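K.L.:
Sequence first, then the predicted structure:
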Amino acid sequence: MKQLHVTVEFGGGTELLLAPPHAKTHELTLPWNEGKGGTKRPDVRALVDYIKQNLITEREELFVEGDNVRPGILVLINDSDWELEGEMDYVLQDKDHVVFISTLHGG
C-alpha cells in the first residue's frame, strides 16, 4: 500500500477541537487505496474524514457540516484558496500543505 505525506495546519481556533496539546501543525501519512481500477490518491474529502476520525476529540460539528468543511472555515491548499483547486474533490499530492482557519468569532 502506498502512502502520501501531507502537512496540515489549524488556526483561528480550529486547533482547539484537536486532542491536547492542541498542536497547530500535523504531519500526516495517508494510505492510497489500490484496486482493480488502479491507484486512487486520497482527496480532501478523505483528509477531512481522517481528521474527523483521528484528530478531533470533541464537537466535530464545529469543523464539519454533513460531509463538508463547515462554512466559516477557510481552507488553503498550498497557499491557494481551495475553491480554486476543486474543494473536496482536490486530489492530494505528496508534500501538499493544507490549512484550516476559522473565520468565525464569538462576541
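P.N.:
Ah, there it is.

K.L.:
all contacts plus neighbour counts: C-alpha atoms, from now on.
P.N.:
Will do.

K.L.:
Can you show me the strands along this protein?
P.N.:
With DSSP state E, the ranges of strands along the chain come out as 3-11, 25-31, 33-35, 38-40, 64-65, 68-69, 73-77, 80-81, 97-102.

K.L.:
Select, out of those, the one closest to residue 50.
P.N.:
Residue 50 sits nearest to strand 25-31 of all the strands of the chain, at 8.2 Å, using CA to CA.

K.L.:
second one coming, line it up with the first:
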Amino acid sequence: MSATGLPLTIEFGGGAELLFDGKKRHEVDLPGEEWTLKRLLRWLRDNLLTERPELFMQGDTVRPGILVLVNDADWELLGEGDYKLCPRDKVLFISTLHGG
C-alpha cells in the first residue's frame, strides 16, 4: 500500500466516460485504508462525476445497465458494494445503456 492511501485504476466505457468529463481512465490514490466499492461509488459521485448522476447511480449503487468489473471479475461474484478494495485494483464501469 502506498504511504498516502489506496492506489486504484478506475476506467469507464460504453459511454459512461461521458459522465466523467469524457475521460476513460483515472489513476487515483484514495485517502485512508478501508475502502469498499460502495464507498468508492460515493467518492466517484462526489469527486469525479461531472454530469447527470442519475445516469450512473441509483440510490447508493450503480443504476441498472452499468456493469462493474474488478480486475476483470463481475462485482456480483465479489459481493458487490461490500467488496474491500485492494491496492492497485482496476475497477471498470461499462454502460450497456445506449440511445436509439
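P.N.:
That came through fine. The structure displayed is predicted, hence computed values, not measured ones.

K.L.:
In CSV, list the strands of the first structure along with mean neighbour count and distance to residue 56 of the first structure.
P.N.:
Output for the strands of the first structure, formatted as CSV (neighbours: other CA atoms under 10 Å; distance: least, CA to CA, whole Å):
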stretch, mean neighbour count, distance to residue 56 of the first structure
strand 3-11, 17, 11
strand 25-31, 15, 12
strand 33-35, 11, 23
strand 38-40, 11, 25
strand 64-65, 14, 10
strand 68-69, 18, 13
strand 73-77, 20, 15
strand 80-81, 14, 23
strand 97-102, 20, 13
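
K.L.:
Could I get those in a markdown table, plus columns for distance to residue 91 of the first structure?
P.N.:
As requested, the strands of the first structure are exported to a markdown table (distance: least, CA to CA, whole Å):
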| stretch | distance to residue 91 of the first structure |
| --- | --- |
| strand 3-11 | 11 |
| strand 25-31 | 12 |
| strand 33-35 | 13 |
| strand 38-40 | 9 |
| strand 64-65 | 19 |
| strand 68-69 | 15 |
| strand 73-77 | 11 |
| strand 80-81 | 14 |
| strand 97-102 | 12 |
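
K.L.:
Of these, give the one that comes closest to residue 52 of the first structure.
P.N.:
Checking those against residue 52 of the first structure by CA to CA gives strand 64-65 as the closest, at 8.0 Å.

K.L.:
pretty sure residue 63 of the first structure is touching residue 72, no?
P.N.:
No: checked against CA atoms under 8 Å, the pair residue 63 of the first structure and residue 72 is beyond contact range at 9.3 Å.
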